[in-house]
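1. 3D, please:
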Amino acid sequence: MNSLQKLGGIAALLEGAIYISAFVFFGAFWSYPADADSIQQFLFLAENQIILSVVYFTMYVLFGMLLAILILALHERLKVNSPILSQLASIFGVIWVGMVIASGMISNIGLAASIELSVKEPEQAMTIWRTINYVVEGIGGGNEIVGGLWVLLLSVAALKGKQFSTALIYLGMFVGIVGVLTIYPAEVLTEIFGVSQIVWFVWLGVFMLNNGKIKSNKSPIVVSGRE
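-> As a prediction, this is how the structure comes out:
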């Protein structure tokens, strides 16, 4: 059990690192020519296809794989004292895994197909590429409702079972509520969710690595009798 908790802790730290890497890449290194015409934009995408494909794989597919490990570890930890809430949280967590991994596969397949079509039909290819981006944003980036519900529910389960520190639990609740609020299309909410979840992932990872033993709040059953 301790091994799974430590594995989950490592997965959580890596999730935070992936978030940070994505922010740094798109904030400091990615210079997409948004004001250029379709031909120039696809020339840029073609020149950077490999690095962008790697980034999409890391941001979505690898993130989803690590998330699956973390979900399993947290379920094992929380089910001892909060079995129903833990199961409910895990359902939303597994759905989030599927959505995130699907986003990465759609992004990479769509990127390659759009670049190939752009040689003959750049305008049509741009329409397809924008549509793909809308789909990816819809299921894996533009709103964080499912991920927010996962964090919120497991934080409530952790509060009930006293499995995390109080501060970590309330941070998780904040992250979860902000994630649910991203149903409203405001970019600032998505940014707050992303930044606060980085802190939550890192804090959670450190906590799990340092607290591998699962506590049970259930009182032992005492059987008494006469001889």
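
2. rest of the way, CA atoms for contacts and neighbours
-> OK.

3. for residue 200, list the residues it contacts.
-> Counting by CA atoms under 8 Å, 6 or more residues apart in numbering, residue 200 makes contact with 168, 171, 172, 175.

4. these: which two are farthest apart?
-> Checked with CA to CA, the contacts of residue 200 reach their widest spread between 168 and 175, with 10.5 Å between them.

5. between these two, which one's more packed in?
-> Taking neighbours as other CA atoms under 10 Å, residue 168 and residue 175 compare with residue 175 leading, 27 against 19.

6. check which residues of the one helix or strand residue 200 maps to are buried.
-> Assigned by DSSP states H and E, residue 200 belongs to helix 187-210. Under the neighbour-count criterion of 16 or more other CA atoms under 10 Å, helix 187-210 has 189-190, 193-194, 196-209 buried.

7. second input sequence below; structure requested for side-by-side comparison:
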Amino acid sequence: MSAPALAPPPVGAVLTDIEGTTSSIAFVKEVLFPFAERALDGFLDAHAADPEVAACLTAVRRAAPGEEPRAVLRRWMAEDSKAAPLKTLQGLIWASGYTGGEVTGHLWPDVAPCLRAWHRAGIRLNVYSSGSVAAQKLLFGHSSAGDLTGLFGDFFDTAMGGKREAASYAAIAEKLARPPGDILFLSDVAEELDAAARAGYAVCQLVRAEDGTQPSGRHPVAADFPAVAATFGLPVPRLSQGEAA
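-> Okay, here's the model as predicted:
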């Protein structure tokens, strides 16, 4: 007879991805990006003289001499360019939308109850996303479950390095002053989990049916955050009727 599988060890910290993990993949592509495109002209009309916006427009002119900046920005949007002035402007437009109540950060209904339960249990919560730290805080600060930013200790973006590089996770563990094995990384992307596992993290792939994620076969999988909790010995909250809606 084979030996029974050992239960995964408890963890003291959780590092979570956003898109495809806490939030729908469609939210960014079908809500945030279209909102920024629709709001671009009005935002620039109202804020072109603001120092941060003016600096972005100057950077656009330098990147595309002789072209009208708004046309360049729209082209970059269509190309899903990572150009810094576009990313900065999108962030500013999203901030305006969030604070004005035009945009609400999407979270799967199971996420906030688990985050609150884990926080109460003393598990340190952190975020690592390819979106900027500012964008992360906007999403969690204006989420469908309210302002959750107070639950998190740290927010990390790709200033720490690429999400498919083991060195990025080693650097985050150092920032958190924790051994990598004490940290559980949650993501829907197998290659990100590969990198975190190489750095010594515990990992789990979120395979949400709504997003069409496919299990990699290389890592533990969970359909939602309560399943993560059950697998890794974390508190499993009871979802109230309102939270499960």
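
8. would you pull the TM-score for this pair?
-> In this superposition the chains share a TM-score of 0.27, using TM-score structural alignment, normalised by the length of structure 1; 112 aligned residues with a CA RMSD of 6.3 Å.

9. centre of the chain to the helix holding residue 200 of structure 1, how far?
-> For helix 187-210 of structure 1, the separation from the chain centroid amounts to 10 Å (computed by CA atoms, centre = their mean, to the nearest Å).

10. tell me the one among the contacts of residue 200 of structure 1 nearest to residue 23 of structure 1.
-> Proximity of these to residue 23 of structure 1 (CA to CA) peaks at residue 175, which lies at 17.7 Å.

11. right, and that closest one touches residue 199 too?
-> No: in this structure residue 175 of structure 1 lies outside contact range of residue 199 using CA atoms under 8 Å: 9.6 Å.

12. spit out the residues that contact these two alike.
-> With CA under 8 Å, 6+ apart, residue 175 of structure 1 and residue 199 have no common neighbours.

13. same question for stretch 106-124 of structure 1: list its buried residues.
-> So, applying 16+ other CA under 10 Å, buried residues of stretch 106-124 of structure 1: 106, 107, 108, 110, 111, 112, 114, 115, 117, 118, 122.

14. can you put those in JSON lines and add distance to residue 76 of structure 1 and secondary structure?
-> JSON lines is the format used below for these (distance: CA to CA, whole Å; DSSP: H, G, I helix; E, B strand; the rest coil):
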{"residue": "106", "distance to residue 76 of structure 1": "31", "secondary structure": "helix"}
{"residue": "107", "distance to residue 76 of structure 1": "32", "secondary structure": "helix"}
{"residue": "108", "distance to residue 76 of structure 1": "33", "secondary structure": "helix"}
{"residue": "110", "distance to residue 76 of structure 1": "37", "secondary structure": "helix"}
{"residue": "111", "distance to residue 76 of structure 1": "38", "secondary structure": "helix"}
{"residue": "112", "distance to residue 76 of structure 1": "40", "secondary structure": "helix"}
{"residue": "114", "distance to residue 76 of structure 1": "43", "secondary structure": "helix"}
{"residue": "115", "distance to residue 76 of structure 1": "44", "secondary structure": "helix"}
{"residue": "117", "distance to residue 76 of structure 1": "47", "secondary structure": "helix"}
{"residue": "118", "distance to residue 76 of structure 1": "48", "secondary structure": "helix"}
{"residue": "122", "distance to residue 76 of structure 1": "50", "secondary structure": "helix"}
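
15. can you redo those as CSV with distance to residue 95 of structure 1?
-> Listed next are the buried residues of stretch 106-124 of structure 1 as CSV, based on distance: CA to CA, whole Å:
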residue, distance to residue 95 of structure 1
106, 16
107, 18
108, 20
110, 22
111, 24
112, 26
114, 28
115, 30
117, 32
118, 34
122, 35
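
16. among these, pick out the one closest to residue 38 of structure 1, please.
-> Closest to residue 38 of structure 1, out of all of those and judged by CA to CA, is residue 122, at 5.9 Å.

17. for structure 2, just list every one of the strands.
-> Counting by DSSP state E, structure 2 has strands at residues 13-16, 124-128, 152-156, 183-187, 202-206, 221-222.

18. what packs against the fifth one?
-> Going back to what we said before, that points to strand 202-206 of structure 2. Contacts defined by 3 or more CA pairs under 8 Å, 6 or more residues apart in numbering; DSSP states H and E place strand 202-206 of structure 2 against strand 183-187, helix 190-198, strand 221-222.

19. mind listing the helices for structure 1?
-> Counting by DSSP state H, one finds helices in structure 1 at the ranges 2-24, 38-47, 49-56, 63-78, 83-118, 122-140, 145-161, 166-181, 187-210.
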